[in-house]
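**Q** With the input below, show me the fold.
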Amino acid sequence: MTVPLDQRPHSGPYSGLTVNSLKRFLTTQFQEAGVETPDLDARLLVMAATGLTHTELIISGRDFPPAATFDIIADYANRRLAGEPIDHILGYREFYGRRFKVTKDVLSPRPETELLIEAALENLRGKTGAKILDLGTGSGAIAISILTEENDAQGLAIDMSGAALDIAKENAAQHNVADRLKVLQGSWFEAVTEHFDIILSNPPYITDAAMKHLAPEVTGFDPDIALRGGADGLAAYKEIISNAPQYLKPNGIILLEIGYDQGPSVTDLLERRNFSDITTSQDLSGHDRMIKAAYKA
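**A** Down below sits the predicted model:
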């Protein structure tokens, strides 16, 4: 019978767990609990607890971790088994090749949101002094990722949550773009007075009905305000699309992340507001995930 981690001696070989066997132990626990990515989560938590890189983990896999590591791992494992997302345990999320601080006050940036970054950078190619507006910025990952790639671009990040903006400021400083990213608290455009080449947003788009079926790992840890899109999931899009034209420069564009089934509805909203050149892009799963549109005043 496997001895539970918290019942093992906390001293080197007496525990019977090397770094590698500790990782396997966690993987088994996570598999039995139905964790979606048990091996990855176990590896990330062991790396965080030991301070080892992925390469060092391979090289030092037969070493016995110090006693303090067991206490850290036990805490991490209990939190993960209780449903806490790996991002929140680690305190960061990797996004577009960079590490961003995340907390319960912000939505962790997802890989599919990188579509917005790629589309923005393609549109900014060859432009100088471009200005971008990130609505509902959260951790600031979208705006910061663009500014780190476009050295002369300027950004404005808006969020209703002061706590979220504090995280965005930290991330901007960490990635050396704080002097080019202004952050303001407000609801969508209420604090905006400038005009922009690009307006971007990953707004809340989950319907009230769908919210009831989300995994506890999502509803228990991600901020509700960053998820809930109203009865039809379109509340934020209606607000953004209705007001965006008066804040776009001539020939400016809007980039919006969307739910997998919202392409036709958001396209209709854009067409009603006289946007043109509307295109929909798919994520790696083949689902509609981003809409791009131009506004020619």
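**Q** can we go C-alpha only for contacts and neighbour counts from here?
**A** Fine.
**Q** Give me the residue at the spatial middle of the chain.
**A** residue 109 (0.7 Å; C-alpha atoms, centre = their mean).
**Q** ok, that residue touching residue 92?
**A** No. The pair residue 109 / residue 92 is not scored as a contact, 9.9 Å apart, by C-alpha atoms under 8 Å.
**Q** Residue 94 belongs to a strand?
**A** Yes. Going by DSSP: H, G, I helix; E, B strand; the rest coil, the assignment for residue 94 places it inside a strand.
**Q** For burial, what's the neighbour tally of it?
**A** If you count neighbours by other C-alpha atoms under 10 Å, residue 94 ends up with 15.
**Q** what do you get for residue 253?
**A** Neighbour count of residue 253, defined by other C-alpha under 10 Å: 26.
**Q** tell me the contacts of it?
**A** The contact partners of residue 253, taken as C-alpha atoms under 8 Å, 6 or more residues apart in numbering, are 197-199, 292-295.
**Q** so which helix or strand takes in residue 230?
**A** Using DSSP states H and E, residue 230 falls within no helix or strand.
**Q** how near is it to residue 112?
**A** To residue 112, residue 230 is 22 Å away according to C-alpha to C-alpha, to the nearest Å.
**Q** where exactly do the strands run in the stretch 151-297 of the chain?
**A** Counting by DSSP state E, counting those that start in this stretch, the stretch 151-297 of the chain has strands at residues 154-159, 181-185, 196-201, 248-257, 276-282, 288-295.
**Q** Contacts for the last one next, please.
**A** Contacts to strand 288-295, defined as C-alpha under 8 Å, 6+ apart, come from residues 112, 115-116, 245, 248, 250-263, 267, 270, 274-283.
**Q** Distance from stretch 110-129 to the middle of the chain?
**A** Remark: stretch 110-129 is offset 16 Å from the chain centroid, using C-alpha atoms, centre = their mean, to the nearest Å.
**Q** Let me know how buried the nearest residue to residue 88 once chain neighbours are set aside is, in neighbour terms.
**A** Once flanking residues are discounted, residue 88 sits nearest to residue 103: 5.9 Å by C-alpha to C-alpha, 6 or more residues apart in numbering. Around residue 103 there are 21 other residues, counting by other C-alpha under 10 Å.
**Q** so can I have TSV of the strands of the stretch 151-297 of the chain showing distance to residue 235?
**A** As requested, these are exported to TSV (distance: least, C-alpha to C-alpha, whole Å):
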stretch	distance to residue 235
strand 154-159	16
strand 181-185	19
strand 196-201	13
strand 248-257	13
strand 276-282	19
strand 288-295	16
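**Q** Start and end of stretch 76-86, how far apart?
**A** End-to-end distance for stretch 76-86, by C-alpha to C-alpha: 9 Å.
**Q** Please identify the buried residues of it?
**A** Neighbour counts over stretch 76-86 (16 or more other C-alpha atoms under 10 Å) mark 76-77, 80, 83-86 as buried.
**Q** Could you also give me the structure for this second sequence? I'd like to compare it with the first:
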Amino acid sequence: MATSRQLIQQAITDLTESDAPDLDGRWLLAHLLQIDHRDPKLRQDFQVEESVANNFLKLLKRRGNGEPLAHLLGEWEFYGHAFEVTPTVLVPRPETELLVDWALQILKSRRQPRVAEIGVGSLAVIGSLAIERPDLRGVGVEICADALTVAKRNAAKHHLEERLQLVLGSHFDPLEDLFDLVVANPPYVIPGDPQLQSSVAAHEPEVALLDHIDGDGLGHYRLLIEGLAGRVHDHGGLLLECGQGQADSIAELARQQRWQVEIRQDLASIPRALYLHSRSS
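**A** Got it, this is the predicted structure:
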């Protein structure tokens, strides 16, 4: 019978491509034991049942083959909340929490705000906003039916069905109302980009990653910026996440449409988010 320490050591040995193999091992073992990965028990050495150890080794092999940890666990924590994650949705990234932080600041003085998210995915962004702001109501648009199903399950999990309408569609097409804020983290990777990690390309949905509109990483931003007028109130705006090196180009597209633009950096000092607002006449 294996011990917990032996299993974690096996993770450290096998997961040579992981930035934190010991943490991956604790996550997987906690998942199988149905305890929190921060449980102090995991830092102790204890006997692990053979069936659990065997399942751990199976998951370890899949992790070693590049499968995202979130897919193995079936959920991922974002902004302090757990969201179901499957291969049909993008795994929420920590840098995307900047969008939630900024959106909450923008909406701070607005009562009962109306928010739309284009490309809702797992529901992590607008779901976190709705959890943090119980008076918020909104609409999430998603082009992938399977991803929309995941979003609806997460809405049910967090008791948000009455406040968030989730619809199948592309960009602004399904939206009819005016909003206080529109949020989007659109596909911005250029097809064939050598910087895209092979494990990400192999296991996460292409439709959520790659710009197949114009092929330069900016196609979705052009559509969102060109379609924004008439979608938000006069005090409203569009909050976007972008890839490294894209912020200035997106800002120029916005200014050409007479929007004022603010840019913020993520924790790695990379320009990561833009806020378009106050369109001039």
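**Q** from the buried residues of stretch 76-86 of structure 1, which ones fall inside helices?
**A** Assignment to helices by DSSP state H places the following of the buried residues of stretch 76-86 of structure 1 there: 76-77, 80, 86.
**Q** Need the max-distance pair from these.
**A** Maximum pairwise distance in these, criterion C-alpha to C-alpha, is 9.9 Å, between 77 and 86.
**Q** Now list the buried members of the contacts of strand 288-295 of structure 1.
**A** Buried members of these, counted by 16+ other C-alpha under 10 Å: 112, 115-116, 245, 248, 252-259, 262-263, 267, 270, 275-276, 278, 280-281.
**Q** can you pull out the strands in the stretch 1-150 of structure 1?
**A** Going by DSSP E, counting those that start in this stretch, the stretch 1-150 of structure 1 shows strands at 92-95, 98-101, 131-135.
**Q** out of those, nearest to residue 287 of structure 1?
**A** Residue 287 of structure 1 lies closest to strand 92-95 among the strands of the stretch 1-150 of structure 1, at 19.8 Å (C-alpha to C-alpha).
**Q** residues near residue 53 of structure 1, how many?
**A** Quick note: residue 53 of structure 1 (other C-alpha under 10 Å) scores 14 neighbours.
**Q** Can you tell me what it aligns to in structure 2?
**A** Aligning on TM-score structural alignment places residue 53 of structure 1 opposite residue 36 in structure 2.
**Q** list the contacts for its match?
**A** For residue 36 of structure 2, the contacting residues are residue 30, by C-alpha under 8 Å, 6+ apart.
**Q** aligned partner of residue 52 of structure 2 in structure 1?
**A** Structural alignment (TM-score structural alignment) places residue 52 of structure 2 against residue 69 in structure 1.
**Q** repeat for residue 80 of structure 2
**A** Under the alignment (TM-score structural alignment), residue 80 of structure 2 pairs with residue 97 of structure 1.
**Q** For its match, give its distance to residue 153 of structure 1.
**A** Using C-alpha to C-alpha, residue 97 of structure 1 is found at 19 Å from residue 153 of structure 1.
**Q** Settle it for me: which of the two has more neighbours?
**A** Neighbour totals were compared for residue 97 of structure 1 and residue 153, and residue 153 leads with 19 against 7 (other C-alpha under 10 Å).
**Q** which residues does that one contact?
**A** Contact analysis of residue 153 of structure 1 by C-alpha under 8 Å, 6+ apart lists 128-132, 147, 180.
**Q** Map residue 84 of structure 1 onto structure 2.
**A** Residue pairing (TM-score structural alignment): residue 84 of structure 1 is matched to residue 67 of structure 2.
**Q** List the contacts of that match.
**A** Residues near residue 67 of structure 2 by C-alpha under 8 Å, 6+ apart: 199, 203.
**Q** if you set the cut-off to 6 Å instead, what comes out?
**A** Contacts of residue 67 of structure 2 were listed using C-alpha atoms under 6 Å, 6 or more residues apart in numbering, and none were found.
**Q** thinking again about what came up before, will you turn the ones in helices among the buried residues of stretch 76-86 of structure 1 into a markdown table that also has distance to residue 143 of structure 1?
**A** A markdown table is the format used below for those (distance: C-alpha to C-alpha, whole Å):
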| residue | distance to residue 143 of structure 1 |
| --- | --- |
| 76 | 31 |
| 77 | 33 |
| 80 | 30 |
| 86 | 23 |
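**Q** ok, so of the residues you listed, who is nearest residue 163 of structure 1?
**A** residue 86 (20.5 Å).
**Q** Distance check, the closest one against residue 169 of structure 1.
**A** When distance is defined by C-alpha to C-alpha, residue 86 of structure 1 is 22 Å away from residue 169 of structure 1.
**Q** and what of residue 283 of structure 1?
**A** The spacing between residue 283 of structure 1 and residue 169 of structure 1, counted by C-alpha to C-alpha, is 29 Å.
**Q** What does the residue nearest to the centre of structure 1 correspond to in structure 2?
**A** By TM-score structural alignment, residue 109 of structure 1 lines up with residue 92 in structure 2.
**Q** count of neighbours near residue 99 of structure 1?
**A** Neighbours of residue 99 of structure 1 using other C-alpha under 10 Å come to 15.
**Q** Which residue, other than its chain neighbours, is closest to it?
**A** Of all residues not flanking residue 99 of structure 1 in the chain, residue 93 sits nearest, at 5.6 Å (C-alpha to C-alpha, 6+ apart).
**Q** For the stretch 51-200 of structure 1, which segments are assigned as helices?
**A** Ranges of helices in the stretch 51-200 of structure 1, per DSSP state H, counting those that start in this stretch, are 54-59, 67-81, 86-90, 114-124, 141-149, 162-174.
**Q** So for residue 241 of structure 1, which of those helices sits nearest?
**A** Nearest to residue 241 of structure 1, of these and by C-alpha to C-alpha, is helix 114-124 at 16.4 Å.
**Q** Just the buried residues of the closest one, please?
**A** For helix 114-124 of structure 1, the neighbour count (16+ other C-alpha under 10 Å) marks 114-117, 120-121, 124 as buried.
**Q** what's the closest of those to residue 236 of structure 1?
**A** Relative to residue 236 of structure 1, the closest of the buried residues of helix 114-124 of structure 1 is residue 116; by C-alpha to C-alpha it sits at 17.0 Å.
**Q** contacting residues for the closest residue to the closest one other than its chain neighbours?
**A** Leaving aside its sequence neighbours, residue 116 of structure 1 sits nearest to residue 255 (C-alpha to C-alpha, 6+ apart; 6.4 Å). Counting by C-alpha under 6 Å, 6+ apart, residue 255 of structure 1 touches 200, 291-292.
**Q** So residue 255 of structure 1 versus residue 202 of structure 1, what's the distance?
**A** Remark: distance between residue 255 of structure 1 and residue 202 of structure 1 (C-alpha to C-alpha) = 9 Å.
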